[in-house]
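S.K.: Okay, here's the prediction I keep looking at, along with the sequence it came from:
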Amino acid sequence: MKFKFLLITLFICVASFSQNKGTVSGTITDKDLNDEVLPFANVMIKGTTIGMSTDMDGKYSLNVAAGNHILQISFVGYESVEVPFTVKANETTTVNQSIGSGSVKLEDIVITNNVNRQKEASLLIEQKNAVEIKQNIGAQELSRKGVGDVASAVAKTSGISKQEGSNNVFVRGLGDRYNSTSINGLPIPSNDPEKKNIALDLFSTDIVEYISIDKVYNVRNFGDFAGGNVDITSKDYKGKGMFEISLGSKINSNAIDKQNDFLLQRGPRTTGFVSYGVPKDPLTSFSFENSLTPTKEAPFGGNISLKAGESFEIGEEGKLNLFATASFDSGFEQREGLNQSLNAQGATLKSFQQERFSYKTNTTGMFNANYRINSDHKIGYNFLFVNSSDQSRDTYFGEDRDFDNSEADLLVQRATFIQNTIMINQLLGNHKLTDKLGLDWGASFNTVKGDMPDRTQNKMFYTRDTQAYTLVQRTVTDNHRYFQNLTEDELAANLSLTYKLGDNENGDSKGKITAGYNGRFKKRDFEAIQFNFGLTQEAQQIAVDPNGLDVIFNQQNYGDLFTTSSFAGMTPQTYSGEQNIHAGFANLEYKLSQKLSGVFGVRYEKVEQSVEWRTQLDGDGGTNTFDRNEFLPSLILKYELNEKQNLRFAASKTYTLPQFKERAPFLYEDITEVKFGNPYLYPSQDYNLDLKWEMFPKAEELISVTVFGKYIVDPINEITLASSTNDISWVNIGDQGYVLGAEFEIRKNIFKIDSELTNKLSAGLNASYMKTHQDIDSEKVRLDTEGTLNVNITDTESSFTGASDLILNADLSYARNWSTDAGFIATVAYSHYSDRLYALGVEQKGNLVDKGMGTLDFIFKTKITKNLGIDLAARNILNPEFKRVQENATETLPAVSYKRGVVFGLGINYQF
């Protein structure tokens, strides 16, 4: 009886309590976008922790106590709004509210959207609503994952990996030649004579608003595309005046362990800038500027960054947004391990223990000005300057069959300094000519300078009995100094007109037609000269200190112990390239039904490329040209399964051009390989298919599955030729190749407490699995090159070089605020790739394969106050061993191995 009485009492209390509550609900809309619904706006009951974010349709619903309240509504980049309301018990009060950006009027629509594109949630909205297949990474996600450069950023997305030890990014199994890079929709040139694309790690994420990765072709892009296009949208600051300074330091565990022996070449400044180059008269005297004696360094890196922004109202409608940033970053690395080459029977041809000390810098400066003239017209200017340097000193200790000596080991020392400078100038415009007609245009002038000012190499025997080093020479190139310079200028232009088609019964446009022109005109000049030191017999018998070779190579000993020589005297080896592309395109985006939309496009390109050279392989010089007409259709379809799910399909045809250096017979000698170009190389043709399903369960959440295929006619590949020296060149290796794969991505909030203060645990996972195949036809290579090149590949088919069957990226983030201005976010990020082909086997040797490995990073960012923040990071925590093996028929043998070390970083930032 007592128990029944207690239950009745509790029921009455609960019922009475619930009767004292009511509901407030409604829809939040965007005043600046004609009252379109505003997803992810923050809605709070003032003075309480009751709140939530609006859903995809801008809707919210909150349970509150009966009585008078104030509803607080806010959104990034908008003015906060407070709305009083009264709610009665057991009743629902509707409060619909439109919010905007205050002084930012209708003409700021694009600006507001650009700000929001920094946010993960906003980018997901754009991805959901777009007819085209998009994948974007915003500044918010880059910060959360602690990503410092664009290369690392794109490697966090599904189907993309970065090759160990290089700047190569592989998109769906396709390497550098199949991809493209742009900034604000305009193409940019490469900084490396061997590469088509600029090294993405040159670009600090400080300059990035968001990064768009197009793995599906659109006719607005240039047709030299098969893997993907990476477009970097530079920051566009809006808001009140801002000035921020950041300072940081970082160390590499390997470098710290070797700090007492950390030696680098003399000459380059710690800033990464140099002013020296080819000496005036090195063939008659020893006039080289830099000493061969290395300098000891304290391997502690650091960085400094300055940012400033301001907005100005001009007249009744005009607004000028200014943003500038300047930064310097430096870091030291050390690695050591095995580096060897073997024959088909497993006997060593070269076997070294390699040790590398390196120092890298990156200096970045950016300025942009965006001026909104009025509601219909906007123009912008963007300037970007990047200077990067890579200073490395390698020592190889072991044996080489060409230096056979049973009593001694071979020591090879090579010191290399590379400086790359990029200047990008862009002028952009957006104009609304009528209610239906719009004009977008852009023009750029870019300059790239890539220098290798004074690379040095020396070879020595270490006699075990006497423990003495002596210089050694088998060919005149064994001891040398090398100078290289590249300059490339490029003009590019975009022009497009967009016309909105007739409205449907709801007043919405049924679609739009876009037609336009793209032009790209670049010219490259490359020259290199190598001064070889011819040693006398006396010079090869003098005991030397490997770190004190100035006692031999100096003016006093010139002519007595050594002489210098070069190809064609002081005339450098040269090649120049010119490429002109004129393109016209038309694109129709149309809503075929309530659920089905499509984009139908066609593009025509006239491609002209010419290369002219004079090298040691062809002292008389030569030229090579081709002129092609490319017709490139594309189709994209989107079917809306329901409000939260889309099904997409895409098909296109593209092509792949050979690069300048690949078609010039220029000889480049490395320690373990020699490369030269093939004038007979010609473009590949590419056919692409994609099918994608995606679902957006809640704000900030995504689940997607994609299957894709690519068919490539006459694929281009880097191979080792059948020759006594195993030279490397580029050829159209077979009639066809293909890529088949699937991608999976999920982003999920594990828990999220709706309150005024953030308290959220979120996770992300993306994975791709693919199979690649290419035919290998030695006879095709012989016929294509008119018998000048011969190959003897071990197999008749293979996978694509650089392609991993499995690529995996995962992250877990926890964000917590203890006040509106202070809090932290901690992220653990893991990346993994499976085994991938590095180089094809020749002369019955097995393929070289990079074994799969994973990396783990931890990033901790905190705001102590509104102005002060502290960041901590530990990267490559697992410190896995990189292994490259040679898979011979009888056994698998190690070829390369090393560990990079763990990198620890600490930073502090203050915003005034």
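M.R.: Thanks, I have the structure now.
S.K.: contacts, neighbours, all on C-alpha from now
M.R.: Fine.
S.K.: how far is stretch 895-903 from where the chain is centred?
M.R.: 22 Å (Cα atoms, centre = their mean, to the nearest Å).
S.K.: ok, now stretch 458-476?
M.R.: The answer for stretch 458-476 is 42 Å, by Cα atoms, centre = their mean.
S.K.: Stretch 203-221 now?
M.R.: Counting by Cα atoms, centre = their mean, stretch 203-221 is centred 9 Å from the centre of its parent chain.
S.K.: Quick one: end-to-end length of that stretch, please.
M.R.: Length of stretch 203-221, first residue to last, Cα to Cα, to the nearest Å: 21 Å.
S.K.: Alongside the first one, take a look at this:
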Amino acid sequence: MNFKHAVLSLMLVIGSVFSAFAQTTGSVRLTVVDDKTGETLIGATVMIEGTSKGTITDFDGIATLNNINAGTYNVRVSYISYQTTVISDVKVEAGKAEELTVHLKPADLEINEVVITAKAAKNSENALLTLQRKSPKLFDAITADQFSRIGVSDAAGALKKVTGVTITSGKYVFVRGLGDRYSKSVLNGSDVPSLDPNKNSVQLDLFPTNLIDNIIVYKTFTPDLPGDFTGGLVDITTKDFPTSFNLTFSAGLEYNPQANFNSDFLAPKGSSTDFLGYDNGFRALPKEIAQYSASDFPDPYLNKSEITSVSRAFKNRQFNPGKASQFLNHSFSFSVGDQVKLFGKPLGYIFGLSYNRKYSNYTDGVQNSYEGISEGQTTLNRDIHMATTEHKSDDEVLLGAMFNTSYKFNNNNKIGLSLMTNQSGTNDARYQDGYLLDANPDSTTHLQNRAITYTQRAFRNGQLRGEHVFPHLNNLNVKWSNSFTISSIKQPDTRMIRNQYTINQQGDTLYYMGNLDRPSRFYRDLKEINNSSKLDFTLPAKLFGGRDSKIKFGGLYTYKNREFRENIYQYNIQSNKNFDGDISVFFQDQNLGYVDGTLKNYLMMINIDGNNFDAYQRLFAGYAMIESPIAKKLNLTAGVRMEKTDMELRAFNDSTGTIKTNDLLPSIALTYNINDKTNIRASANRTLARPSFREFAPLATYDFFGGYIQNGNPDLKRTLVNNFDLRWEKYPSPGEYLSASLFYKKFFNPIENAQLPRAGGSTSQFQFKNVDKSTLYGAEIEIRKNLGSFTEALKNFRVSANYTYVYSYVNVTPEELVAIRAWNPGASDTRPMYDQAPYTFNASLSYDNPEKGWESTLSYNVSGKRLIVYQIDLPSIYLQPMPEMNFTLKKNLSKRCSLMFKAKNILDNTYKEQITLGDNVYYTTKYQQGRTYAISFSYNLSK
């Protein structure tokens, strides 16, 4: 509490200091753009009539006029070959910056002057819709003002509202139903690595919305974008610095009855720094054990003192998570920014901090696996070693910080630096209780599973960038950037234990632990370094009959290096196999190592060389393209990108995988402007998808709870995809939008995760592999409408909705078809693509009354069932739809303060992984997440 009080006091002091230095003058900041193309104009003249104040726009199209006495003025904007525009009634207030966007119309034969009333461009959603209308690229977006309206705290939550986008596991993006392999995420245009060893795309819950300006989802490829996306490219843009001093603070509390103040919450012991998202060494491997490798680990019969020492080395011997009531979910965010003068030139900066701690819990979960079936079988039998009920608790912390700065040497040159760090820690505890060997619920042989996992994720990114305009070279624009990222994921001391118990006729419970599944401790460590350098040139030119055009060219170099290490330690159970139910008895000193000359339970090191690997990927890319009108209303974007891939993985068992390819990725897109508000877009291009290092690695990992083995495949090839898109779009008025799209994709060598044949009761195994071809096609529709156009009574209401339909199929291989038709003779020879959702639907109804200070949004989203486990000796497993409805209500208490209430997951949806056989439904995983109620307060101090 002292720390929190100190932070609050510091904020109040800062606010008081800046308030004390209130100015008597204000400023005006204009962004000047071409009304036809939406491009910013360099060198436009801006004058305040009746004064000597004037300047020209820089290469961002921005002109800033400072030290203007408070009052109302007319501002004149002029530029050669454009109509001069006068903005009337621009109100300048002391200590404030008035921000305007001015659209200049190209001059016809006669130069005219246009007079308009000043209107500040404060609605960033409208600004992005304008950019979307003018852009040669096909994209959808969500902006910072929408984050607040819908009440989301991270990028993953925000993207749920974007057309055709689905978020899985609370962090992974799916675009147009395609899984993470076919989606890509970048930060400020630069590559960022995934922090999940099993995924390609970055975990989007790592990016708090208070640090984000907007998120753009590109649906089609153009040569100036990375070539390794097919569903969509998610570009997260961090906040830019403000034009004047701005300080914001917010704090929030959330309550979920399943998790908060619940005495049944599983809470294993942790370190004193867990609340900051990292372990301080509490879970570290003891030095007595760390000195040994698997080859020289003490022999239990030859090294008696050593085996006793290592067996007793762990100080934390908790395998059974305790229970403790947890506080409310809580979050804090703070940011401060300003624009100042350094050597007479503008220097802008923004610094932001965010903290979020969230608890989740369920006690009624279901976890099952099933045996393979034969022809004519109408019911399933549960597999051995699989529990049926689950209790799971999570304690998740996310701490983020960002610093952005930019310095303009003059109107033609600027450089910028962005630094971001995110730290995340998740304490996960599970307890399962079920039946062993017998599918009969009346069986007296029971199974108990317990697991304690701590996952620590770290993300450190630095970006240095520059932009330069060369007027003597026809305003050649040069942009460059270098992004360096260090990321890591650690799982120190994951503990798993399994035991059996029976209940005899007298009602006594008899416990037993054997060596079929020994108590285990896992140490996993993934480190990745990612360095990405970009250089882009844009040269204005006259093409196709002297029309204003652009020639673009540039290159990219990316280097990734990943190290993955896994050490496994298991206890060989020699004594106390029959116990009284207290599993801690196995790990007491008197039962570890040698006691009175007798070997008791002892520690072993299991080393699987194939599960440890080093990998790298080098990518060289170059591109050339044009953007040009080729007729009065027809615009062309065309070019080609070349990507050279050098990818190699080497496991410690000397197994290797290599991909070396040179790929040409052509692209052509046409935009037909029916009028100023309506476009028709068509595009065709080729993209690719590379396997992740995990898919590429020769790992064979056992899922303790799923009861199956997942295999990698070093022989994987990259996937090539041909893409075709057609979209009609209309922008009836500011903030309104209508669109309808069709798309078609053909995949060559797509990567699928499929079951391998198994014999008898052996453990089910899966492996990533290439299949010959697959096909996907679908349609999208979207509407955003202000209801005030129907009646004045609804002027503060707006509705938005989007729907995406996707159909995909893969040809089943002959070997798989034989195995499937052994129990299902009528099985189809095609199936859906792995991890592909057949539809997504989003809708929201919003109310905004700025006069009364009220804002409210009711939102709903859902996606169709998707194939998540493809099986050949059983019906496949599908993740079922999970409709989600949320409500937010915001009240602006003053110009600086606001209060917000949220109700999340109002429908209390159920997570269900399901097998269907005839009329029978079987769940492999099932649980409810619970409803959450939240309240937050925000404060804004700005000049």
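M.R.: Good, I have the coordinates. Nothing here was measured: the structure is a model prediction, and the numbers come from that model.
S.K.: give me the number of residues near the residue nearest to Asp850 of the first structure when sequence neighbours are not counted?
M.R.: Distances taken as Cα to Cα, 6 or more residues apart in numbering place Arg884 nearest to Asp850 of the first structure, at 4.4 Å, with adjacent residues excluded. If you count neighbours by other Cα atoms under 10 Å, Arg884 of the first structure ends up with 24.
S.K.: Gln467 of the first structure now?
M.R.: Based on other Cα under 10 Å, the number of other residues close to Gln467 of the first structure is 10.
S.K.: likewise Ala803 of the first structure?
M.R.: 28.
S.K.: Over to Arg931 of the second structure?
M.R.: For Arg931 of the second structure, using other Cα under 10 Å, the count is 17.
S.K.: And it, what's its match in the first structure?
M.R.: Using TM-score structural alignment as the criterion, Arg931 of the second structure maps onto Val902 of the first structure.
S.K.: quick one: contacts for that match?
M.R.: Counting by Cα atoms under 8 Å, 6 or more residues apart in numbering, Val902 of the first structure touches Asn252, Ser253, Asn254, Ala874, Arg875, Asn876, Ile877, Leu878, Asn879.
S.K.: Select from those the one having the most neighbours.
M.R.: Greatest neighbour count in the contacts of Val902 of the first structure, by other Cα under 10 Å, goes to Asn252: 23 neighbours.
S.K.: if I look at it, how far off is Ser389 of the first structure?
M.R.: Distance, Asn252 of the first structure to Ser389 of the first structure, using Cα to Cα: 18 Å.
S.K.: ditto for Asp376 of the first structure
M.R.: 43 Å.
S.K.: Looking at these two, which has the bigger crowd around it?
M.R.: Ser389 (27 against 16).
S.K.: residues in the second structure aligned with stretch 849-856 of the first structure?
M.R.: Aligned using TM-score structural alignment, stretch 849-856 of the first structure spans residues 878-885 in the second structure.
S.K.: Sorry, wrong one. I was asking about stretch 413-421 of the first structure.
M.R.: Mapping stretch 413-421 of the first structure onto the second structure (TM-score structural alignment) gives residues 450-458.
S.K.: Can you name the residues in contact with that stretch?
M.R.: 195, 268, 277-279, 319-321, 421-432, 487-498.
S.K.: Thr112 of the first structure - that's part of a helix, no?
M.R.: Yes - under DSSP: H, G, I helix; E, B strand; the rest coil, Thr112 of the first structure sits within a helix.
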